[in-house]
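Asks: Predicted model, plus sequence, below.
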Amino acid sequence: MSFLSELQAYSHPKLRHTTTRVTNFLGQIHRESKSEDGTFQISDRSTDSNGIFMIIDNSPDEKLHYVIDGVYIGSQDSAVNRAALNEFKITHIANVATGIRNAFPEQYEYLNIELLDTPETNIRNVFARTNEFIQQAIDNNGRVLIHCNAGISRSSSIVLAYLLEIHRMKYEDAYELLKKARSNIRPNDGFAKQLKEYAAEIAQRTENQPSTAS
């Protein structure tokens, strides 16, 4: 039987049911499947960028979490919580979310870098810019909020990079400090790998610096 004949003989009922994995522009993942009536159904569970299933929580997450002097972390909800921004005397906001506009450009100085929360994103490319932005704000007696969409992966990676480079913290110590500040932080696997490589390079660079001892 020719290939064409095989195709013609194959009936629709013989086709197997399939589920499609879909990643949106935020890096969030869900599953789509086609029902008997021809419509597409989206599962009520999503997976994070590490492939772990989670229930989507749409409740507001408006709190600003203190990390270290001058540095706060939060979600996109915290970035529009004007009362809290004023309460904590925020002067600068690093917005590394996707699709989130600056809410109060007349009041705060912003740094905008759109990042996808996917392991393949090269987040190390922005560490120099974000570290400089954060440190310049602090040097001028300012306070910085770093936020992404959920306040879990991208913003935490930016804060960790700052702690590694500027405060010369070990990765484990920086992670523990940030985890205490905001318990649900979790850089995706790709970001965690890049941060550990970044920490190793900083340690190597520090080790190779000439001693200033007399």
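Replies: Received it, and whenever you're ready, just let me know what you need. Residues are numbered from 1 along each chain as shown.
Asks: Going by C-alpha atoms from here, please, whenever you check contacts or count neighbours.
Replies: Fine.
Asks: ok, residues contacting the top helix by length along the chain?
Replies: In the chain, with assignment by DSSP state H, the single longest helix is helix 189-208. Applying CA atoms under 8 Å, 6 or more residues apart in numbering, the contact partners of helix 189-208 are 50, 118-124, 153, 157, 160-161, 164-165, 168, 170-171.
Asks: one more time with 6 Å
Replies: Here helix 189-208 makes contact (CA atoms under 6 Å, 6 or more residues apart in numbering) with P119.
Asks: And the nearest residue to S46 once chain neighbours are set aside, how far from D61?
Replies: Nearest non-adjacent residue to S46, counting by CA to CA, 6 or more residues apart in numbering: H30, 4.7 Å away. Using CA to CA, to the nearest Å, we find H30 at a distance of 22 Å from D61.
Asks: now swap in K193 and tell me
Replies: Relative to D61, K193 is positioned 27 Å away (CA to CA).
Asks: Settle it for me: which of these two has more neighbours?
Replies: D61 (16 against 13; other CA atoms under 10 Å).
Asks: For that one, which three-state class applies?
Replies: Local secondary structure at D61 is given as coil here, using DSSP: H, G, I helix; E, B strand; the rest coil.
Asks: Validate this expectation: Y110 resides in a strand.
Replies: Yes - under three-state DSSP, Y110 falls within a strand.
Asks: Which residue, other than its chain neighbours, is closest to it?
Replies: Leaving aside its sequence neighbours, Y110 sits nearest to I93 (CA to CA, 6+ apart; 4.9 Å).
Asks: Surely that neighbour and L145 touch.
Replies: Yes - using CA atoms under 6 Å, I93 is in contact with L145, at 4.8 Å.
Asks: how close does the residue nearest the centre of the chain sit to L116?
Replies: For the chain, the residue nearest the mean C-alpha position is R154 (1.8 Å; CA atoms, centre = their mean). Per CA to CA, R154 is found 8 Å from L116.
Asks: same thing with A181?
Replies: Distance, A181 to L116, by CA to CA: 23 Å.
Asks: Looking at those two now, which is surrounded by more residues?
Replies: A side-by-side neighbour count of A181 and L116, using other CA under 10 Å, places L116 first with 23 against 17.
Asks: Okay, one more to line up with it:
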Amino acid sequence: MHSLSQEIRAFSKANLRKQCTRVTTLSGKRLIETWKDARMQVVDCPEELGHACGYVQDLSLDLQVGLLRPWLLLGSQDAAHDLDTMKKYRVTHVLNVAYGVENAFPHDFTYKTIPILDLPETDIISYFPECFEFIEEVKLKDGVVLVHCNAGVSRAAAIIIGFLMHSEGLNFAKAFSLVKNARPAICPNPGFMEQLHKYHQLNNNKNGNLNDSE
């Protein structure tokens, strides 16, 4: 199994575009994740940088949770850090696929943390087996799992799209549509979208029973 550090080292500087993600930690501290010299750097986010990196400063919380199945939810770190929201949806387990986002309530919920970089070059499919195993375990235990990343639009969405394709035999278009309807904000990065298309083709070839009409 590859490690995150190995994956980071495998990236070439030529393949890395300017990438910057704003993160708010559990304590409320604002940080910026950015790539420099092929390394991930995390720095404090001063107020004057509120509009840096192409982000429009938005202090409102994103508590919208996408209900894919009664036991499968998709959301942002804001939802994962809001106890009222977690209780409202009867969450029992959390799959955290963000990079550098803390687990807010370790004594209240069962967590699985798999740090994934939101870059087109990231091999998202390589994380599917471990993520899917956790989700399926929660279902068998009659629990409810919230899958989240930072904004709940790319990494977590790609994981759930892949899971629906894997577990229910859905084609990419159907799985994407279900997730988009449940959480309209989703927008997996172009690399993840391409990999999800290929994942559908792999499943189609392997099972021989998937078709575009499903």
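Replies: Thanks, I have it. Fair warning: this is a prediction, and the values are worked out from it, not measured in the lab.
Asks: Superpose the two chains and report the TM-score.
Replies: Taking TM-score structural alignment, normalised by the length of the first structure as the basis, the two superposed chains have a TM-score of 0.73; 173 aligned residues with a CA RMSD of 2.5 Å.
Asks: does the residue nearest to S46 of the first structure sit in a helix, a strand or a coil?
Replies: Secondary structure for H30 of the first structure, judged by three-state DSSP, is strand.
Asks: can I assume it is in contact with T20?
Replies: No - between H30 of the first structure and T20 there is no contact under CA under 6 Å: 8.4 Å.
Asks: Tell me which of those two has more neighbours.
Replies: The neighbour count for H30 of the first structure versus T20, taken as other CA under 10 Å, is higher for H30 (18 against 11).
Asks: Would you check how far apart that one and I42 of the first structure are?
Replies: For H30 of the first structure relative to I42 of the first structure (CA to CA), the value is 7 Å.
Asks: Over to R82 of the first structure?
Replies: 35 Å.
Asks: for C148 of the first structure, same thing?
Replies: Separation of C148 of the first structure from I42 of the first structure (CA to CA) stands at 25 Å.
Asks: Tell me which of the two has more neighbours.
Replies: Neighbour count, other CA under 10 Å: between C148 of the first structure and I42, C148 has more, with 30 against 15.
Asks: Now do the same contact list for the more buried one.
Replies: S75, Q76, V96, A97, S155.
Asks: Would you mind getting the average deviation of the host helix or strand of the last one from the second structure?
Replies: Secondary structure here is read from DSSP states H and E; on that basis S155 of the first structure sits in helix 154-165. Here the mean offset of helix 154-165 of the first structure against the second structure after fitting is 0.5 Å, by mean CA distance after the TM-score superposition for the first structure.
Asks: Pull out the buried positions in that helix.
Replies: Residues R154, S155, S156, S157, I158, V159, L160, A161, Y162, L163, L164, E165 are the ones in helix 154-165 of the first structure that count as buried (16 or more other CA atoms under 10 Å).
Asks: Could you check the angle it makes with helix 189-208?
Replies: 10 degrees (axes from the mean of the first three to the mean of the last three CA atoms, to 10 degrees).
Asks: and helix 154-165 of the first structure, which stretch of the second structure?
Replies: The aligned range for helix 154-165 of the first structure in the second structure is 155-166, by TM-score structural alignment.
Asks: The residue nearest to I152 of the first structure when sequence neighbours are not counted: neighbouring residues, count only.
Replies: Excluding its sequence neighbours, the residue lying closest to I152 of the first structure (CA to CA, 6+ apart) is I185, at 4.3 Å. By other CA under 10 Å, the residues close to I185 of the first structure number 21.
Asks: What's the separation between I185 of the first structure and K179 of the first structure?
Replies: Counting by CA to CA - I185 of the first structure and K179 of the first structure are separated by 6 Å.
Asks: now swap in Y72 of the first structure and tell me
Replies: In this view, Y72 of the first structure and K179 of the first structure are 13 Å apart by CA to CA.
Asks: same check, this time on H147 of the first structure
Replies: Per CA to CA, H147 of the first structure is found 15 Å from K179 of the first structure.
Asks: ok, and the most crowded of the contacts of C148 of the first structure?
Replies: Of the contacts of C148 of the first structure, with other CA under 10 Å as the count, S155 tops at 29 neighbours.
Asks: Quick check, it in contact with H147.
Replies: Yes - in this structure, S155 of the first structure is within contact of H147 by CA under 6 Å, at 5.1 Å.
Asks: all strands of the first structure, in order?
Replies: Listed in chain order, the strands of the first structure (DSSP state E) span residues 19-23, 29-34, 40-42, 46-47, 53-54, 65-68, 71-74, 92-95, 109-112, 144-147.
Asks: By how much does the last one deviate from the second structure on average?
Replies: If I follow you right, that is strand 144-147 of the first structure. Following superposition, strand 144-147 of the first structure is found to deviate from the second structure by 0.4 Å on average (mean CA distance after the TM-score superposition for the first structure).
Asks: hang on, the earlier thing: can you say which of the strands of the first structure is nearest to A9 of the first structure?
Replies: strand 29-34 (22.9 Å; CA to CA).
Asks: buried ones in that closest one?
Replies: Buried residues in strand 29-34 of the first structure, counting neighbours by 16+ other CA under 10 Å, are found at I29, H30, R31, S33.
Asks: helices or strands up against it?
Replies: strand 19-23, strand 40-42, strand 46-47 (3 or more CA pairs under 6 Å, 6 or more residues apart in numbering; DSSP states H and E).
Asks: No further queries at this time; thank you.
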